[in-house]
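> Next one to model:
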Amino acid sequence: MSSYFKTFTAGVEQRNPHQPEFIQAVKEVVEDIIPYIEEHAKELIDQKLLERISEPERVISFRVTWLDDKNRVQVNRGYRVQMNSALGPYKGGLRFSPTVNLSILKFLAFEQIFKNSLTGLPLGGGKGGSDFDPKGKSDNEIMRFCQSFMTELFRHIGSETDVPAGDIGVGEREIGFLFGQYKRLQNNFTGVLTGKGPSWGGSYIRPEATGFGLLYFVERMFYENQNSLKGKVITISGAGNVAYYAAIKALSLGAKVITVSNSNGTIYDENGFTVEKLDYVNSLNRNLAEYTKRYPAEYHEGKKPWGFKCDIALPCATQNELDEQDAKTLIANGCMCIAEGANMPSTAEAIKVILKAKILYAPGKAANAGGVAVSGLEMSQNRIGQQWSTDKVDARLKKIMHDIHDTCVHYGKDSNGVINYLKGANIGGFVKVADAMRAQGVV
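You can find the predicted model right below:
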């Protein structure tokens, strides 16, 4: 470990106390980037480029007050982290969840820089959200919260400045309420948010994009290794959009999906899910145990899906859900590939185990970039006043994911032909941003 790495990470820890997720994300990236800088562009050290890229350009925090259905005043906190705009307007989702805090949003915004860079689209990195919990709220309560949230946020965003999207807790309904309030305040109809409904400026296959893109990336990894997904057994965590559409695409590619999960437990279906079964899971509204009353399967309360034998594991739920022991169990059970559908779902210790085992590993900043890729395509459609067909958007998405894969191979393949996709994603995402920052001077 170089002295610069130690000095840099110590500085990040000192400047960002009590922000473990953000520190974890920065360390994971710079472990690959610093050796690359020291070998190829040492002048970047003197230019403090890593210090600049790990410091947000702007952090906005604000109070969100709203009335619930009983006319009681509620108070939440809203955020927008505008991390880096070297490649284009800030781009990243809004997350509504009681787990939201500044550390999580800074880690997500930092990851977004590299993810957006890898897509090849002109997008900077940002993230935002609130500790508001939409679960159990009425549509009117969610509308009032969204309107209050946007009443502050609108002054900090714009179609050429910062273009938020959805994330956990923010779907098409919430985007609609947010967009309506922005339009009312600004008196114009502009592509300031992505994830809109297809009938009012949205792109086709936006809900499917992250899950579909994940499978396109994994399919390309297997092709690179003279293999295919046909007949492969897949375990998936999560039961939301990413997990659902990843499972749907996996089935279409000939794989067998045997688990879905949420924070309460895991369904294990030895016979494999079908589209009909997955649709039923979607209808259960988190009560996954009900699945076993209709189909022969097992429900494991409080258990994660990583204890079942599989060829491929797709963590699609949340950060740090797959730990060191989970990774060891998967590898011992013959898992040959772990690909991240969520943002940083594997702990730092788990990643070390995975890389040491030399199985295929697709980091989230590369593998789950499909969502922001289609968001970028939605921005393009809004600018030119067109709406592309499902087939055209899907084809563009597939090409972007294949290009991301090839970038990872280019920067991650060693002299023996072994590919480290994490290293390739980190360096490949960094190089483009670094070039832009150097060209734009010290700003």
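> contacts and neighbour counts: CA atoms only from here.
Noted.
> Contacts for stretch 390-406 next, please.
118-120, 203-205, 209, 213-214, 216-217, 220-221, 366-367, 369-370, 373-374, 377, 425 (C-alpha atoms under 8 Å, 6 or more residues apart in numbering).
> how close does residue 55 get to residue 418?
Residue 55 sits at a distance of 33 Å from residue 418 (criterion: C-alpha to C-alpha, to the nearest Å).
> These two: which has the busier surroundings?
Taking neighbours as other C-alpha atoms under 10 Å, residue 55 and residue 418 compare with residue 55 leading, 17 against 11.
> Looks like that one contacts residue 106 (just checking).
No: using C-alpha atoms under 8 Å, residue 55 makes no contact with residue 106, being 9.2 Å away.
> Spit out the residues that contact those two alike.
residue 83.
> give me the element the residue nearest to residue 45 when sequence neighbours are not counted is part of.
Computed as C-alpha to C-alpha, 6 or more residues apart in numbering, the closest residue to residue 45 that is not its neighbour in sequence is residue 37, at 7.6 Å. Assigned by DSSP states H and E, residue 37 belongs to helix 20-40.
> Another sequence for comparison is provided below:
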Amino acid sequence: MSNLPIEAEFQQAVDEITQTLEPFLAKNPEYRKALEVVQIPERVVQFRVTWERDDGSIAVNRGYRVQFNSALGPYKGGLRLHPSVNLSILKFLGFEQIFKNALTGLMMGGGKGGSDFDPKGKSDGEIRKFCYAFMQELSRHIGADTDVPAGDIGTGGREIGFMFGAYKKYRNEFSGILTGKGANWGGSFIRPEATGYGLIYYVTEMLRDLDNTDWKGKRVLISGAGNVAQYAALKVLELGGTVLSLSDSHGALIATGEEGFKADDISNIATIKLARKSLTAFDAGSKFQWHEGKRPWTLVEKADVALPSASQNELNGEEAKALIKAGVRYVAEGSNMGCTLEAIEIFESSRKAVKDLTQTEGICFYAPGKAANCGGVAVSGLEMAQNSQRLKWTPAEVDAKLKDIMVTCYKTCWDTGKQYAEGGAVPSLVAGANIAGFIKVADAMRDQGDWW
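Below is the predicted model of the structure:
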């Protein structure tokens, strides 16, 4: 256990992993030492970032890179630019990233970084100056075979471009040191879509195994309005489902009719978000209702699937009960640690109550973010592979590889959960994900002498 309870988000992540690992650790007590070791980052880099505003004044922010674990490959994880960024959040994200990356089957370690810089309200020039100042220090600590950051909240294509350009100037090398790059200078097809598409590919397997069904006619609640939510929504529509909601930090947009969101609606929302505006700028008309300050989980009477895709701890215990009451049978996290521990316990309790797969009431099959949303980092790993080979795969090739990774990840979670988790006719995907990811990392650490 971490001895730093003030790091609330990190402690929550450690507690969640520890709790679900217990059935495995009881049978394999020697691995407790590995759990103790893996909680401590290999390296934490913290630095000052000073940059010049358009009016000539000097601003200062905190920069971070948590290089958590390199047992399986170079550190890999996003750079978050948001006022809420602190060491606790980055340690939580980096810790989760270790096991998420392990579940992809690719050679990637776990890390996370970013700054408390807020891109909102800044000019392109100010963002460029910040990115160059940020990369001036970060460039000392990353490399194609050392640490390969990516985008995250607040870090889109513009920011990745500025950071890549800064690295190239400081180090005089064109190298695959960031993923999420532009399509014509080292980026991969399907990377913007990857997390959302991968989420739907994962849930497709859940639908088949629990109810022998697919997306046709499914009513789907989605939170968030960024890349993950947008592309998850578009893939749901493609596969025949109905999207009932999208949301942002200001509130939730709920479809009032049976049609739900259409592709054109999602395209308009993407344009609004690209301009860094609130969903309140969307012309809802009579097809949608805006709920100020609300999240979608308690705003509809009937739904089948819930996909939290905004931020951590965005679905709590009371909302979990409301979803089950509304008939939701599937919850999968597009966001990292989207559900609170209380919500997870409620979903898992409903799963444990399943005696056979003919039971139809009060069941909620839950998938954690480290498995369900690993498609984004999986395609980042595929981008790294393409950069190493100096070639570019077609969209169809990348999408096929992504789907295969998500199906394999799901099967790993199902089989491991079936082996170790207690209760019910349905395996625990959260236990399966945590245990499978942990075993892979722990075994590599032992081979390399980090514990024995």
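> quick revisit: just the ones of the contacts of stretch 390-406 of the first structure in helices?
118-119, 209, 213-214, 216-217, 220-221, 366-367, 370, 373-374, 377, 425 (DSSP state H).
> Quick check: buried residues in stretch 130-140 of the first structure?
The neighbour-count check on stretch 130-140 of the first structure (16 or more other C-alpha atoms under 10 Å) flags 130-134 as buried.
> Kindly report the same for stretch 411-429 of the second structure.
Here stretch 411-429 of the second structure shows 411-418, 420-421, 423-424, 426-429 as buried, counting by 16+ other C-alpha under 10 Å.
> Next: stretch 296-310 of the first structure.
Going by 16+ other C-alpha under 10 Å, stretch 296-310 of the first structure has these buried residues: 297-300, 304-310.
> I'd like to know how many residues surround the counterpart of residue 189 of the second structure in the first structure.
Counting by TM-score structural alignment, residue 189 of the second structure lines up with residue 204 in the first structure. By the criterion of other C-alpha under 10 Å, residue 204 of the first structure has 24 neighbours.
> Near the closest residue to residue 204 of the first structure other than its chain neighbours, how many other residues are there?
Of all residues not flanking residue 204 of the first structure in the chain, residue 390 sits nearest, at 5.4 Å (C-alpha to C-alpha, 6+ apart). By the criterion of other C-alpha under 10 Å, residue 390 of the first structure has 13 neighbours.
> before we move on, which element is residue 254 of the first structure in?
Using DSSP H and E, no helix or strand contains residue 254 of the first structure.
> Quick one: map it onto the second structure.
Residue correspondence to the second structure (TM-score structural alignment): residue 254 of the first structure is matched to residue 240.
> unless I'm mixing things up, its match is touching residue 217, no?
Yes: using C-alpha under 8 Å, residue 240 of the second structure is in contact with residue 217, at 6.2 Å.
> Quick one: the residues in the first structure that stretch 400-413 of the second structure pairs up with.
Using TM-score structural alignment, stretch 400-413 of the second structure pairs with 395-408 in the first structure.
> Sorry, wrong one. I was asking about stretch 331-348 of the second structure.
The aligned range for stretch 331-348 of the second structure is 338-355, by TM-score structural alignment.
> And for the matching stretch, what's in contact with it?
Contacts for stretch 338-355 of the first structure (C-alpha under 8 Å, 6+ apart): 24-25, 28, 108, 210-211, 214, 218, 242-243, 312-328, 331, 359-365, 367-368, 420.
> list the buried ones in that stretch?
By 16+ other C-alpha under 10 Å, the buried positions in stretch 338-355 of the first structure come out as 338-348, 350-351, 353-354.
> again with stretch 185-204 of the second structure
186-204.
> mind listing the strands in the stretch 301-443 of the first structure by residue range?
312-315, 337-339, 360-362 (DSSP state E, counting those that start in this stretch).
> Can you add distance to residue 287 of the first structure and give those back as CSV?
Rendered in CSV, the data for these read as follows (distance: least, C-alpha to C-alpha, whole Å):
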stretch, distance to residue 287 of the first structure
strand 312-315, 20
strand 337-339, 26
strand 360-362, 30
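> looking at these, which is closest to residue 85 of the first structure?
Nearest to residue 85 of the first structure among these is strand 360-362; the distance by C-alpha to C-alpha comes to 25.5 Å.
> Now do the helix or strand harbouring residue 164 of the second structure: which range of the first structure does it align onto?
Using DSSP H and E, residue 164 of the second structure sits within helix 157-171. With TM-score structural alignment applied, helix 157-171 of the second structure matches the range 172-186 in the first structure.
> on average, how far is that stretch from the matching bit in the second structure?
Stretch 172-186 of the first structure, aligned to the second structure and superposed, deviates on average by 0.6 Å (mean C-alpha distance after the TM-score superposition for the first structure).
> which residues are contacting that stretch?
142-143, 146-147, 149-151, 154, 165-166, 189-190, 192-197.
> could you redo the last one with a cut-off of 6 Å?
Applying C-alpha atoms under 6 Å, 6 or more residues apart in numbering, the contact partners of stretch 172-186 of the first structure are 143, 146-147, 150, 189, 196.
> Same check on stretch 14-26 of the first structure?
Contacts for stretch 14-26 of the first structure (C-alpha under 6 Å, 6+ apart): 103-104, 106-107.
> Format those residues as a markdown table; extra columns: neighbour count and secondary structure.
Below are these laid out as a markdown table (neighbours: other C-alpha atoms under 10 Å; DSSP: H, G, I helix; E, B strand; the rest coil):
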| residue | neighbour count | secondary structure |
| --- | --- | --- |
| 103 | 17 | helix |
| 104 | 20 | helix |
| 106 | 28 | helix |
| 107 | 25 | helix |
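> now, among the residues you listed, which is nearest to residue 33 of the first structure?
Looking across the contacts of stretch 14-26 of the first structure and measuring by C-alpha to C-alpha, the closest to residue 33 of the first structure is residue 107, at 16.7 Å.
> Please say which position in the second structure that closest one maps to.
By TM-score structural alignment, residue 107 of the first structure lines up with residue 92.
> Identify the residue spatially nearest to its match, adjacent ones excluded.
Leaving out its chain neighbours, the residue that sits closest to residue 92 of the second structure by C-alpha to C-alpha, 6+ apart is residue 10, at 4.0 Å.
> Provide the count of other residues in contact range of that neighbour.
By other C-alpha under 10 Å, neighbour count at residue 10 of the second structure equals 24.
> Map it across to the first structure for me.
Residue pairing (TM-score structural alignment): residue 10 of the second structure is matched to residue 22 of the first structure.
> Give me the range in the first structure that stretch 61-75 of the second structure lines up against.
Using TM-score structural alignment, stretch 61-75 of the second structure pairs with 76-90 in the first structure.
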